[in-house]
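Chemist: Can you look at this prediction? I've put the sequence above it.
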Amino acid sequence: MNSYYIYILECSDGLLYTGFTNNISRRFDEHQNGLNKSCFTYKRRPLELLF
């Protein structure tokens, strides 16, 4: 059984983003580096991992 994590990011404009993943380090890097231009966080970087 795989473990999954729920995470909360604070965007540069103060908005919060929640997501889930099985690899929190990889997923945070994807958000922070803007690897997906259609993602909610793409234009709201830099991000801070809150939880």
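Modeler: Cool, got the structure. Residues are numbered from 1 along each chain as shown.
Chemist: C-alpha only now, for contacts and for neighbours.
Modeler: Noted.
Chemist: How about the contacts made by His31?
Modeler: Residues in contact with His31 (CA atoms under 8 Å, 6 or more residues apart in numbering) are Cys39, Thr41, Tyr42, Leu47.
Chemist: Same list (those) but as TSV, adding secondary structure and distance to Glu30.
Modeler: Output for these, formatted as TSV (DSSP: H, G, I helix; E, B strand; the rest coil; distance: CA to CA, whole Å):
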residue	secondary structure	distance to Glu30
Cys39	coil	10
Thr41	coil	10
Tyr42	helix	10
Leu47	coil	11
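Chemist: Okay, one more to line up with it:
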Amino acid sequence: MNYTYMVQCADGSLYTGWTNCLSKRLKAHNESKSGAKYTKTKRPVKLVYYEGYETKEEAMGREYAIKQLTRKEKLQLIEF
């Protein structure tokens, strides 16, 4: 399973990404050097939203679509 996810950083900002293992990716964002450059200085991050997909391409496509949304639209997505 592949996932598109959104985390909220310690400063309140949102980061969107994709992965094939949510728990490993969250751990990487919070603890290791393999987390995203953006989240390294904004720790800790917490998972606020995710969607599952069969293929990597679907997850990556949805990641791109979410990144095109405004902050307000992203917050609305999280609320559902």
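Modeler: Arrived safely, thanks for sending. As the structure is a computational prediction, the values presented were derived from the model and not from experiment.
Chemist: Once they're superposed, what TM-score comes out?
Modeler: Here the superposed chains carry a TM-score of 0.84, computed using TM-score structural alignment, normalised by the length of the first structure; 49 aligned residues with a CA RMSD of 1.6 Å.
Chemist: related to what we said a few turns ago, out of the contacts of His31 of the first structure, which are shared with the second structure?
Modeler: Retained contacts for the contacts of His31 of the first structure in the second structure, judged by both residues aligned by TM-score structural alignment, their matches' CA atoms under 8 Å, are Thr41, Tyr42, Leu47.
Chemist: out of these, which is most surrounded?
Modeler: Neighbour tally across these (other CA atoms under 10 Å): the maximum, 23 neighbours, falls on Leu47.
Chemist: Looking at the kept ones among the contacts of His31 of the first structure, which one is closest to Ile8 of the first structure?
Modeler: For those, the minimum distance to Ile8 of the first structure (CA to CA) is 10.0 Å, reached by Leu47.
Chemist: what's the longest helix in the second structure?
Modeler: helix 56-67 (DSSP state H).
Chemist: Which residues does the very next helix or strand once past that helix contact?
Modeler: As assigned by DSSP states H and E, the chain's next helix or strand after helix 56-67 of the second structure is helix 71-79. With contacts defined as CA under 8 Å, 6+ apart, helix 71-79 of the second structure is touched by Val48, Tyr49, Ile66.
Chemist: As CSV, the contacts of His31 of the first structure with distance to Tyr17 of the first structure would be great.
Modeler: Below are these laid out as CSV (distance: CA to CA, whole Å):
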residue, distance to Tyr17 of the first structure
Cys39, 10
Thr41, 8
Tyr42, 11
Leu47, 10
